[in-house]
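Undergrad: Sequence below, structure please.
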Amino acid sequence: MTLALRPEAGRRDTGGTAGRALRGLIFGLSVLGSGAAGIAAFGPQTAVAEARVSIDEARDMAGVLLQQGRAREALLLAEGILKGLPDDVAALVLKSRALRDLGRFDEADRVAGTARARANAGGTDKDRFFAALVTAQAKASDGKKGLAQYWLRRAAEIAPDDEMKAVAVRDFRYVRSTTPWQVKLSLFAEPSDNLNGAPKTNEFSFAGLTFTNTAAVPLSGMRFGGDASLTYRIALGEQSRINLGATGGIERVRFSQSAKDKVPGIDAADYSRDRLGFSIGYEQRGAAQDWLGSAQLSVSRYWGGGMHISDAVRLDLGYARRLAEGWTGSVRLAYEDETRMDAGQRSAVTQEASLTLTRHWDKSALSLSLGGADIASDSRLVDRQSQTAALKFARTAPVMGLLPSVTLSYAAEDYAQSPFGWWVDPRQDEEWGLSVDVLLPKMDYMGFAPEVGVSFRDRRSNYSIYETQSTDLRLGLKSVF
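TA: As a prediction, the model looks like this:
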């Protein structure tokens, strides 16, 4: 029996029968994988009867054949539709998917590009979504997983409903998990009333004398910058891998006019900060995914005001485990050797330890972190011991379209000596901090949503010159999947 397509004038609908045919494809990447599916070719044509089907029925049949792994037959049907309707987006999408399942990835990508062009020229949101989706599938199957992630973010952005967006997000996470390269980017802008970390008062009394530093006043303005990290993951087995990483960050400030009036001639370039680092790490997971151990060795270089400030070598060890239903715990140890280039006496060796306990509920989480550090240095401005504590509550499911988190922190620092000599009391600082951050996932673009935060910090010391107070507003972008 042979099939003859019966054109239907004026019909170009991807929301009805054709929509159902395409919806059958969106179980996509994470289910079908990246190779060619099983193929059942047409056998010899021995029947002489002819069956006539409509364009919509042919689209539907092609979608069913693809679900059954019969990509060659689906390809013939899609090409038959395109002979009569060369601009039919649904048929182009079906053809691209069939070519992809047959292992003809370059052809699948080219046809997906044609589908995108036709959809952008006058198609519906569903047309554009499916065209982006098959583009991602073709590129992922061809090993171009970075580009596939871009097109899946694009598909999620233009998805006409939550169901289709969820499919694109799911496939994005699957592709990311199988991609050796991982890139993370973040941007931020922070209006602040104390960019320079100035003390609460610029007057200081010592040995009966009062000293005044006219430049030690809080200066308002904007702090802004960005961070980027690139990780290459090498799988050693199902539960272990090696991570090779590179990180970088820049931070700049812009002083307000009032700050410039307070300290004439102040140069924002003197407050710039830059860093660059490289790392190698190892991760091992439990077979039941109930624990994770890690070790990482990193080297970093820091610049301040355009000058090389310091180099550091750091070793981090971590272990996290599910303790009980809804409970997780983690411990981290670190050792760092920092060599200062601007003032050699301030070089330091730091040893750190921290413990975190987290309680998880269905839509929120509460964590308590405790830590301590010993910083050994020849400089009495650096040599100290510190203790930290932080309590954080975060929503893990949106409430009124928002994902808020609140963190209360405390830090105590005990210096080995006073900055003014061994004959007076050593310096002791205490600092309280409160921060509130709100992620706006409903306002995302291609998976990146704005995040707004405000933080308050108050440091007290037995030497007033080190007492500071600041309020910062944070504006940033964060990936929501």
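Undergrad: For the rest of this, base every contact and every neighbour count on C-alpha atoms.
TA: Will do.
Undergrad: ok, residues contacting stretch 103-115?
TA: Defining contact as C-alpha atoms under 8 Å, 6 or more residues apart in numbering, one finds that stretch 103-115 is touched by 35-36, 89, 92-93, 95-100, 131-132, 134-135, 138-139, 141-142.
Undergrad: continuing past the strand ranked longest in the chain, what's the next helix or strand?
TA: In the chain, ranked by residue count with DSSP state E as the criterion, the top strand is strand 307-324. Counting by DSSP states H and E, the next helix or strand C-terminal to strand 307-324 is strand 327-340.
Undergrad: other SSEs contacting the helix or strand that that following strand is followed by?
TA: Moving toward the C-terminus from strand 327-340, the next helix or strand (DSSP H and E) is strand 348-360. For strand 348-360, the packing partners by 3 or more C-alpha pairs under 8 Å, 6 or more residues apart in numbering; DSSP states H and E come out as strand 327-340, strand 364-377.
Undergrad: Alongside the first, I'd like the structure of this one:
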Amino acid sequence: MQARVIAFITCLMAQSALAQSTVDIPIDQARAIAARAVRSGDVQLAQEIARQLLSQDPNDRTALLIIAATASQSENPTEGRTAGARAWRLSQTDTQKYEAARLTALAAAKEERFTLSTFWLRRALTVAPNDAEYAQTIADARIIKRRNPWSTHFGFSVVPSDNVNGGAEGTTLTAPGNPTGTLSDDARALSGIRASFSLRTQYRLHENKNSRSTVGLQYSGARVRLTEDIDIPDDAFDTNSTEFSLRYDRALPHGNLGINTSAGVSDYREATAGDQDVEFQKYDIGRFGLSYQTPLADRSKVAFVARTEQLSYLEETIGDVQRNTLSMSYVHALSSGDSWHVSISATDSVGDSVNYTSNAMTVQGGYNWKDPIGPVTLSVGAGYTRTDYPDYRLLYPVTGGRSDDTLFYNIKVGFPDATYAGFTPGLSLNRSLSDSNVSRYTRDTISVGITLNSAF
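TA: Reported below is the predicted structural model:
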């Protein structure tokens, strides 16, 4: 067995076939010769030796690694990737697995299979031997991410809530100019468990030093399991939203311009207490937006956004809603690495139904700490929204119109010590308190979610 390998080696290395003879060389020495060939850049010799070793032992881990290590310089990176993956399965220690995972990622990148390359770099992170290797793998993963035309993000949470439906705090319906009434069960705050899922994937169609265009698909959905003893089916609170988008970004002399358009559909359900049947409802979505972002200083930037959207409801009593929004934001990074931001936005909505015609103004801000505070990372935000519905009506027009004042805040906590494969788990707390002259919309909503943030 060894003689066949060495005979092949001596033939490859010979200056003159007549000046050489076949010599038995141990397999370990053949591996060492192949490894030296890799280091010296003799890819062909290294691969030929490795293939001969594998022909006699398909589980020769060293030979598999040599095939993987030379994949980026060969015409067959797929062979290198499959060899690296097999070497991973044969590895016995974390150090061996780390080596195999990185080489497999390199081969996948050579194939331009960047998502698969990222997967193997995440595997490498789980077995990185030290902080320096971990940091290097993170840096490599960020490079691969920039090269990858695909970008995908997802979120998932299952959390208890004392207001899964965004219902009112009380049971009495009051509004200026209208008689006092009683809210239906589905209009009151209901306790339960809310599960939500979101997926956003984007593909880069083209990119150069001045411009980039991308196409994307977004989906979000929610399901509710009520914990209260109430005669309303759980699926009355099902929601789904799907949207297809196209975006173009261009670098200008003093900033960046973005153009975005999207179309989609969102569906929800309507139900009446005591009736187990739910009615399917939906609205079509069309959006168009412009954005401009420019730096003000070394660590500051300002952004302006103008957006218009058309919502077309299946429910004829609602009809169409035209909504226009203008916003401005400012972000500043401190020398410590911390950052803070503020923004203001104004939204004007005009609907076929007077109850969907409104004006809203929102101001908000937030602060993000770069370094952990003890065992956690932290960011906070808060804001205020004022919304006026000038012609809102119930049985009769609401005197002076409906007015809502909403305070909201959020706290996001990350747990870097629990990071795995480049993902850091965290918790998010969101709370909003709304006060309205129409009691149906006076509510206190708290939600707690589990987050998973990627380092790249």
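Undergrad: Tell me which of the helices and strands packed on strand 348-360 of structure 1 lies nearest to residue 403 of structure 1.
TA: strand 364-377 (9.6 Å; C-alpha to C-alpha).
Undergrad: Would you check the span in structure 2 matched by that closest one?
TA: Aligned by TM-score structural alignment, strand 364-377 of structure 1 falls on residues 338-351 of structure 2.
Undergrad: Report the buried residues of that stretch.
TA: 339-351 (16 or more other C-alpha atoms under 10 Å).
Undergrad: likewise stretch 137-152 of structure 2?
TA: By 16+ other C-alpha under 10 Å, the buried positions in stretch 137-152 of structure 2 come out as 137-138, 140-141, 144-145, 148-150.
Undergrad: where does the residue in structure 1 that residue 424 of structure 2 lines up against sit relative to residue 438 of structure 1, distance-wise?
TA: Matched by TM-score structural alignment, residue 424 of structure 2 corresponds to residue 449 in structure 1. As judged by C-alpha to C-alpha, to the nearest Å, residue 449 of structure 1 and residue 438 of structure 1 stand 10 Å apart.
Undergrad: so who does the nearest residue to residue 328 of structure 1 once chain neighbours are set aside touch?
TA: Sequence neighbours aside, residue 322 is the residue nearest to residue 328 of structure 1 in space, at 4.4 Å (criterion: C-alpha to C-alpha, 6 or more residues apart in numbering). Residue 322 of structure 1 makes contacts with 290-291, 328-329, as judged by C-alpha under 8 Å, 6+ apart.
Undergrad: Please identify the helix or strand for residue 260 of structure 1.
TA: Applying DSSP H and E as the criterion places residue 260 of structure 1 in helix 257-262.
Undergrad: after that helix, next one along is what?
TA: Sequence-wise, the next helix or strand downstream of helix 257-262 of structure 1 (DSSP H and E) is strand 273-285.
Undergrad: okay, that next one sits on what stretch of structure 2?
TA: Using TM-score structural alignment, strand 273-285 of structure 1 corresponds to residues 239-251 of structure 2.
Undergrad: Identify all contacting residues around the matching stretch.
TA: Against stretch 239-251 of structure 2 from outside (C-alpha under 8 Å, 6+ apart): 210-223, 256-269, 285.
Undergrad: which of the residues you listed count as buried?
TA: Neighbour-count burial (16+ other C-alpha under 10 Å) is assigned, among the contacts of stretch 239-251 of structure 2, to 212-223, 256-269, 285.
Undergrad: Of these, which belong to helices?
TA: In helices, defined here by DSSP state H, there are no members of those.
Undergrad: how about residue 67 of structure 2, what's its match in structure 1?
TA: Residue 67 of structure 2 maps onto residue 95 in structure 1, by TM-score structural alignment.
Undergrad: tell me the contacts of that match?
TA: Residue 95 of structure 1 makes contacts with 74-75, 78-79, 108, 111, as judged by C-alpha under 8 Å, 6+ apart.
Undergrad: mind checking the SS state of it?
TA: For residue 95 of structure 1, the assignment made with DSSP: H, G, I helix; E, B strand; the rest coil gives helix.
Undergrad: of all the contacts of residue 322 of structure 1, which comes closest to residue 118 of structure 1?
TA: residue 290 (47.9 Å).
Undergrad: What distance do you get for residue 102 of structure 1 to residue 136 of structure 1?
TA: Distance from residue 102 of structure 1 to residue 136 of structure 1, by C-alpha to C-alpha: 16 Å.
Undergrad: ok, the two, which is more surrounded?
TA: Higher neighbour count among residue 102 of structure 1 and residue 136: residue 136, with 32 against 20, using other C-alpha atoms under 10 Å.
Undergrad: Apart from its neighbours in sequence, what residue is nearest that one?
TA: Nearest to residue 136 of structure 1 is residue 148, by C-alpha to C-alpha, 6+ apart, at 4.2 Å.
Undergrad: Just tell me what the one you found corresponds to in structure 2.
TA: Per TM-score structural alignment, residue 148 of structure 1 is aligned with residue 117.
Undergrad: who's in contact with its match?
TA: 104-109, 144.
Undergrad: rerun at 10 Å
TA: 81, 101-111, 123, 141, 144-145, 148 (C-alpha atoms under 10 Å, 6 or more residues apart in numbering).
Undergrad: and it, that's in a helix?
TA: Yes - checked against three-state DSSP, residue 117 of structure 2 lies within a helix.
Undergrad: which stretches of the stretch 51-200 of structure 2 form helices?
TA: 61-69, 77-90, 94-110, 114-126, 131-147 (DSSP state H, counting those that start in this stretch).
Undergrad: how near is the residue mapped onto residue 145 of structure 2 from structure 1 to residue 18 of structure 1?
TA: Using TM-score structural alignment, the equivalent of residue 145 of structure 2 in structure 1 is residue 176. Using C-alpha to C-alpha, residue 176 of structure 1 is found at 30 Å from residue 18 of structure 1.
Undergrad: Thanks a lot, catch you later.
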